[in-house]
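Asks: Next one to model:
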Amino acid sequence: MLMTDGEYRIEINGINHWVKIDGSENETVPLVIIHGGPGGNLYTFERTVGPLLAVKRTIVYYEQRGSGRTEKPSSDQDYSIKFLIEDFKEIKNWLGAEKVDLLGFSFGGELALEISDALPEVIHSIVLSAPSLMNSEINKMVQITGFMSVVNNELYNEIQKIQKEALSIDEIYNKVWSLVDTETVDLLLFENQENAKMNRKLWEESNLVNTGLMY
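Replies: Predicted structure coming up:
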């Protein structure tokens, strides 16, 4: 395939995938963006960081099965790293590129590593942005500590009380998340709250819902 800018609908492993190419005139090794979530999308990235990268790079966006503008599989059971790797392999073949670079953020960073481990011969380089380690205790501890660094005194004391209970990390993590509101989450995620507001606005504008099935 001769890569040309535009949005595409490609049937891969029985699922209609949304793919977009930008910056094809740069004729670089394609930089494939791997979104997080699990089950998130690229709508915000596509309208913020993406155009800046496309000034010098050929960018390939795609949204994973059951995510964003890509169709769900017929079975709610058809979500796994193995399926996602097979989907990526077919997208890479459709692109016709010998090798690609990966930029994975959050869960996408974890998936980028899985893809690179399974298909090392087709990966040129990888950029990881805040890669997650889903379901790992260290990931949950980092988030709990992060919340304690941004919450008000009242909520800080509540979290401290939870930590003194005889609970597992999973139980503490779930209780902390039940206490925090969207404003607190934004304080954790963004140093600049104007960026947080823009992010929320784009989320709402996208009308793309995370069903939770990927997780």
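Asks: drop to CA atoms for contacts and neighbour counts, all remaining ones
Replies: OK.
Asks: gap between the spatially most central residue of the chain and residue 88?
Replies: Centroid-nearest residue in the chain: residue 36, 1.1 Å away (criterion: Cα atoms, centre = their mean). Distance of residue 36 to residue 88, computed by Cα to Cα, to the nearest Å: 15 Å.
Asks: just to revisit the earlier point, and the residue nearest to the centre of the chain, what is it in contact with?
Replies: With Cα atoms under 8 Å, 6 or more residues apart in numbering as the criterion, the residues that contact residue 36 are 104, 105, 106, 107, 108, 109.
Asks: so who does the fourth one touch?
Replies: Neighbouring residues of residue 107 by Cα under 8 Å, 6+ apart: 35, 36, 37, 38, 131, 132, 133, 134.
Asks: redo that, cut-off 6 Å
Replies: Residue 107 makes contact with 36, 37, 38, 131, 132 under the criterion Cα atoms under 6 Å, 6 or more residues apart in numbering.
Asks: now, which of the residues you listed lie within helices?
Replies: The helices, defined by DSSP state H, take in nothing from the contacts of residue 107.
Asks: which one of those is nearest residue 181?
Replies: Residue 181 lies nearest to residue 37 out of these, by Cα to Cα, at 18.5 Å.
Asks: burial of that closest one, as a residue count?
Replies: Using other Cα atoms under 10 Å as the criterion, residue 37 is surrounded by 16 other residues.
Asks: please give me the structure for this one as well, since I'd like to look at both together:
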Amino acid sequence: MSEAYAVINGVRHWVRTVGDLRAATPLVVVHGGPGGFIYDFERLTGPDLERHSPVVYYEQRGSGRSDPPDDEQYSIPLLVDDLEELRRHLDLPRIVLLGISFGGDLAAEYTVAHPDRVAELILQGTGLTARGAPSPWVSGFEAVATDKALRTAIRAAQERSGPSSVWDVVDRKTTDRFLFHRPGVATLVRDLWERSGLVNMGAMDAALAAQPPRTRPLVDELAEVDVAVLVLIGLWDRNAGVDGPRDLATRLPRAELRVFEDSAHFPNVEETTRYVGEVARFLVERRIPRTR
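Replies: Alright, predicted model coming up:
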């Protein structure tokens, strides 16, 4: 195991590797957010996953234990290039990407930009929905809100400022019901978030939201890449919705869909054993001797 900082495109990134990166194509975990971190995944899912594959954990610029860029520059092309420079830094001919939520979008963007470098792609909790598309957030929060006044506030926030504003009016208990299917898991993850001392300050999210949308849908470009894709979604995922990931798996020529019946947005912690088993099966079925 190795934990260190790597200066990538002028920004110090936190990186941790586990296992022999030369023994098999490593799995690179791409966290969500935008601007989140990977601390809880490392501890709750990582140990089981590491028994099946060498794993690379890293946190994106301005996220978790990585430094923010001095010029506050955030963009999808920059984040993709950071990941490519990380691959080069580690001298990895090819990688398997496991993208979680927003990290799934970033992993897909990298795959489109560098298709020859991606052995397989795993997308968790994302439908690669284009900005401006209908959001499941409002209906999802309304479904789990137990207070009539809160449901009214959610609808008012949506009408006033759009779907993203509903996050500003909901409390922690409602957010936990929205993100997790089982209350005990929500408590476990919350405890780890607090123990980490890491906070998403929102800088990356704000910067990306201000940038123009793609000229062509990401799913259309990904569908043209010859790569095997595993799409993972919790049946109770109100953050990504279920329809988007299901339809994504239908549109990608070499995609498989796995639905976790007892999970919401994080099946990796709500159904860890099955989750790791699905990822391991997907990798083993396609693993070939590594060549340069």
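Asks: still on that earlier bit, and the residue nearest to the centre of structure 1, what pairs with it in structure 2?
Replies: Using TM-score structural alignment as the criterion, residue 36 of structure 1 maps onto residue 32 of structure 2.
Asks: cool, residue 137 of structure 1 as well?
Replies: Matched by TM-score structural alignment, residue 137 of structure 1 corresponds to residue 133 in structure 2.
Asks: How much space separates its match from residue 188 of structure 2?
Replies: Taken as Cα to Cα, the spacing of residue 133 of structure 2 relative to residue 188 of structure 2 amounts to 32 Å.
Asks: Between these two, which is the more surrounded one?
Replies: Set side by side, residue 133 of structure 2 and residue 188 give different neighbour counts by other Cα under 10 Å, the larger being at residue 188 (13 against 7).
Asks: which SSE is that one in?
Replies: With secondary structure defined by DSSP states H and E, residue 188 of structure 2 is part of helix 183-196.
Asks: Can you give me every residue that contacts residue 99 of structure 1?
Replies: With Cα under 6 Å, 6+ apart as the criterion, the residues that contact residue 99 of structure 1 are 122, 123, 124.
Asks: And it, what's its match in structure 2?
Replies: With TM-score structural alignment as the criterion, residue 99 of structure 1 pairs with residue 94.
Asks: Then residue 195 of structure 1?
Replies: Applying TM-score structural alignment, one finds that residue 195 of structure 1 aligns to residue 185 in structure 2.
Asks: Which position in structure 1 pairs with residue 142 of structure 2?
Replies: Taking TM-score structural alignment for the superposition, residue 142 of structure 2 sits opposite residue 148 in structure 1.
Asks: who's in contact with that match?
Replies: residue 156.
Asks: switch to 8 Å and redo it
Replies: Listed by Cα under 8 Å, 6+ apart, the contact partners of residue 148 of structure 1 are 156, 159.
Asks: Please apply the same query to residue 267 of structure 2.
Replies: Applying Cα under 8 Å, 6+ apart, one finds that residue 267 of structure 2 lies in contact with 233, 234, 260, 275.
Asks: Find the nearest non-adjacent residue to the last one, please.
Replies: The spatial neighbour of residue 275 of structure 2 that comes closest, neighbours along the chain excluded (Cα to Cα, 6 or more residues apart in numbering), is residue 268 at 5.6 Å.
Asks: Number of residues surrounding that neighbour?
Replies: Taking other Cα under 10 Å as the criterion, the count of residues near residue 268 of structure 2 is 24.
Asks: Can you tell me how far it is from residue 166 of structure 2?
Replies: In this view, residue 268 of structure 2 and residue 166 of structure 2 are 26 Å apart by Cα to Cα.
Asks: Ok, residue 193 of structure 2 next?
Replies: Distance from residue 193 of structure 2 to residue 166 of structure 2, by Cα to Cα: 22 Å.
Asks: returning to what we had before: can you list the contacts of residue 107 of structure 1 in CSV and add distance to residue 208 of structure 1?
Replies: Formatted as CSV, the entries for the contacts of residue 107 of structure 1 read as follows, by distance: Cα to Cα, whole Å:
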residue, distance to residue 208 of structure 1
36, 14
37, 12
38, 13
131, 22
132, 22
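Asks: which among these gets closest to residue 47 of structure 1?
Replies: Each of the contacts of residue 107 of structure 1 was scored against residue 47 of structure 1 by Cα to Cα, and residue 36 proved nearest at 15.8 Å.
Asks: how far away is that closest one from residue 15 of structure 1?
Replies: As judged by Cα to Cα, residue 36 of structure 1 and residue 15 of structure 1 stand 19 Å apart.
Asks: cool, and residue 182 of structure 1?
Replies: Between residue 182 of structure 1 and residue 15 of structure 1 the distance, using Cα to Cα, works out to 33 Å.
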